[in-house]
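Q: Any chance you can model this:
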Amino acid sequence: MASASYKSAIFFSFVLLFILSISMAESRAVSSGIGTNSALICSKIYGANIGDTCFSIMQQFSMTPEAFTTFNPNLNCDKMFVGEWICLDGSSI
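A: This next block holds a predicted model:
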């Protein structure tokens, strides 16, 4: 019959193996994204005012919908608020 210390050593080994497996999987997921998405540096920013909509901002600054969504990928046009920063122009690094 196995001793208690032997059983705890096996249990600890399984726990360590599990943690290392998760750690390696997460590092692969993070490293696979490197280089695929470049960071955006905004060179022109606008603060939303009362009554602004995504469409009105696109019209006001002569932006295409494609450019607007490229510069503002996480903007929710249905929940835009006064003072929200809208990127109007920029470049990727």
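
Q: alpha carbons only for contacts and neighbour counts from here, please
A: OK.

Q: Roughly how far does residue 73 sit from residue 17?
A: To residue 17, residue 73 is 38 Å away according to C-alpha to C-alpha, to the nearest Å.

Q: do the same with residue 46
A: 50 Å.

Q: buried set for the top helix by length along the chain?
A: In the chain, assigned by DSSP state H, the helix with the most residues is helix 4-32. Residues of helix 4-32 classed as buried by neighbour count (16 or more other C-alpha atoms under 10 Å): none.

Q: After that helix, heading C-terminal, what element do we hit next?
A: strand 40-47 (DSSP states H and E).

Q: Check which helices and strands the next helix or strand after that next one is in contact with.
A: Next along the chain after strand 40-47, taking DSSP H and E as the criterion, comes helix 54-60. Helix 54-60 sits against no helix or strand, with contacts defined as 3 or more C-alpha pairs under 8 Å, 6 or more residues apart in numbering; DSSP states H and E.

Q: compare with the first, here's sequence two:
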Amino acid sequence: MAKITSHKYTVFFNLVSILFFVLMVTRVESGKLFLCLQDVQVNKGDICYAIAQQYGLTLDTFYSYNPNVNCDDLSIGQYLCVDGVWVDF
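A: Next up, the predicted model:
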């Protein structure tokens, strides 16, 4: 008969996995952690300027949310952050 793993260990493992994922998709800069609160998926024909305008963002804010984005080479299906917060830690 197979041994059943404790529910507590399963919950702990899942929480650690979720925390690891969250930390992977956030940025840390000088004591601050950036959390993206809303993202959008790039569709055919989308450009950064139009996405920023659609969500009421200036281009500077859009770029601060997406520092590694190459607006000349967006990929269909790529996710871009359109709302986020910096959290002190």
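
Q: Alignment lookup: residue 58 of the second structure to the first structure.
A: Taking TM-score structural alignment for the superposition, residue 58 of the second structure sits opposite residue 64 in the first structure.

Q: Not counting its neighbours along the chain, what's nearest that match?
A: residue 58 (6.6 Å; C-alpha to C-alpha, 6 or more residues apart in numbering).

Q: got the contact list for the residue mapped onto residue 55 of the first structure from the second structure?
A: In the second structure, the residue paired with residue 55 of the first structure is residue 49, using TM-score structural alignment. For residue 49 of the second structure, the contacting residues are residue 59, by C-alpha atoms under 8 Å, 6 or more residues apart in numbering.

Q: Pull up the gap between residue 49 of the second structure and residue 41 of the second structure, please.
A: Distance, residue 49 of the second structure to residue 41 of the second structure, by C-alpha to C-alpha: 15 Å.

Q: same check, this time on residue 59 of the second structure
A: 17 Å.

Q: These two - which one has more neighbours?
A: Remark: of residue 59 of the second structure and residue 41, residue 59 carries more neighbours, 15 against 12, as counted by other C-alpha atoms under 10 Å.

Q: doesn't residue 52 make contact with the more buried one?
A: Yes. Taking C-alpha atoms under 8 Å as the definition, residue 59 of the second structure is a contact partner of residue 52 at 6.3 Å.

Q: number of nearby residues for the match of residue 58 of the second structure?
A: Using other C-alpha under 10 Å, the number of residues around residue 64 of the first structure comes to 12.

Q: which SS class is the most centrally placed residue in the first structure?
A: By C-alpha atoms, centre = their mean, the first structure has its centre lying nearest to residue 74, at 8.5 Å. For residue 74 of the first structure, the secondary structure call by DSSP: H, G, I helix; E, B strand; the rest coil comes out as coil.

Q: All good on my end, thank you.
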